[in-house]
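**Q** task: produce atomic coordinates for the following.
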Amino acid sequence: MTTTTSPRVLEHPARDQIRLEEVLHALSDAVRLRIVRDLAREETELSCSYFDLPVTKSTTTHHFRVLRESGVIQQMYQGTTKLNCLRRSDLDALFPGLLDSVLSAAGAQAGREGETV
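**A** Sure thing, here's the model as predicted:
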């Protein structure tokens, strides 16, 4: 008997499997950092379609996958909609102050570059 995994189930690392270097890699890309900033600002689950990103749909999918596989975000399906939320409590427990420092620095940079923060 073979078991198949539903394509609707997305794999996420457990808290103790989240590694600093993977989180830092995920946050090192401008598009992924923008996604994380939006999730942190809204403090709620957001659908993928919420994000107006300057990349193709396939590239957007890649960025969300990197964030999910690194443990930065959690994704879940609600009907046909894929929702995203920041794994703030996991990241804060593992790397105290890291997320707040990165978000603060990203906000300051955006302000210098004239973006709306």
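**Q** contacts, neighbours, all on C-alpha from now
**A** Noted.
**Q** shouldn't residue 96 be within a helix?
**A** No. Assessed by DSSP: H, G, I helix; E, B strand; the rest coil, residue 96 does not belong to a helix; its assignment is coil.
**Q** all the strands of this structure, in order from the start?
**A** Across the chain, reading from the start of the chain, the strands by DSSP state E fall at 46-47, 73-78, 81-86.
**Q** nearest to residue 37, of those?
**A** strand 81-86 (9.4 Å; Cα to Cα).
**Q** can you state the direction angle for the closest one and strand 73-78?
**A** 150 degrees (axes from the mean of the first three to the mean of the last three Cα atoms, to 10 degrees).
**Q** roughly how far is strand 81-86 from the heart of the chain?
**A** Strand 81-86 has its average C-alpha position 9 Å from the chain's average C-alpha position, going by Cα atoms, centre = their mean, to the nearest Å.
**Q** so which of the strands of the chain is the most surrounded?
**A** Neighbour counts (mean count of other Cα atoms under 10 Å) averaged over each of the strands of the chain peak at strand 81-86, with a mean of 19.
**Q** structure for this one too, so we can compare:
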Amino acid sequence: MGAKGVSKGAGHPVLCDVELVTVLSALAEPTRLRIVAMLSEPGGERAWKDIDLPIAQSTLSHHLKILRNAGLVRNRTEGTRCFVSLREEEMEGRFPGLLETVLHCRDR
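**A** Next up is the predicted model:
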């Protein structure tokens, strides 16, 4: 283990160490909320290049890093491609109903 609760290799936090305020802060930004909504759709996992938002790659990278550090997404590399997926089941175990509620309210 590296920094508190973060696995050294992938940089994904151990969710039992993630605080609710960290997750809510990550979800409070509209672009990050849009990314989470995209990843919650059927077939959820996406390659970085398939996350179609009108922002620079560096900005997308920044938002994905915040989502990863909050424990919301997982990165996976396959060859030269990087894929991102929502940690729905793990989040549900840590904060029951949170993602469903936030995404439901977003759709209104």
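**Q** a markdown table for the strands of structure 1, including distance to residue 56 of structure 1?
**A** Conversion of the strands of structure 1 to a markdown table gives the following (distance: least, Cα to Cα, whole Å):
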| stretch | distance to residue 56 of structure 1 |
| --- | --- |
| strand 46-47 | 16 |
| strand 73-78 | 19 |
| strand 81-86 | 17 |
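**Q** among the ones you listed, which is nearest residue 13 of structure 1?
**A** strand 73-78 (9.4 Å).
**Q** quick one: contacts of stretch 89-108 of structure 2?
**A** Contacts made with stretch 89-108 of structure 2 from outside it, assessed by Cα atoms under 8 Å, 6 or more residues apart in numbering, are listed as 15-16, 20, 37, 71-72, 88.
**Q** again, 10 Å this time
**A** Applying Cα atoms under 10 Å, 6 or more residues apart in numbering, the set of residues contacting stretch 89-108 of structure 2 from outside is 14-20, 23-24, 27-28, 30, 33-34, 36-37, 40, 71-73, 88.
**Q** buried stuff in the longest helix along structure 2?
**A** Ranked by residue count and defined by DSSP state H, the top helix of structure 2 is helix 57-69. Judged by neighbour count using 16 or more other Cα atoms under 10 Å, the buried positions of helix 57-69 of structure 2 are 60, 63-69.
**Q** one more: stretch 19-36 of structure 1?
**A** For stretch 19-36 of structure 1, using 16+ other Cα under 10 Å, the buried residues are 22-23, 26-27, 31-36.
**Q** kindly report the same for stretch 38-51 of structure 2.
**A** Neighbour-count burial for stretch 38-51 of structure 2, with 16+ other Cα under 10 Å as criterion, is recorded at 38-40, 45-46, 48, 51.
**Q** tell me which two of the residues you listed sit farthest apart.
**A** Of all pairs drawn from the buried residues of stretch 38-51 of structure 2, the greatest distance, 15.0 Å, lies between 40 and 48 (Cα to Cα).
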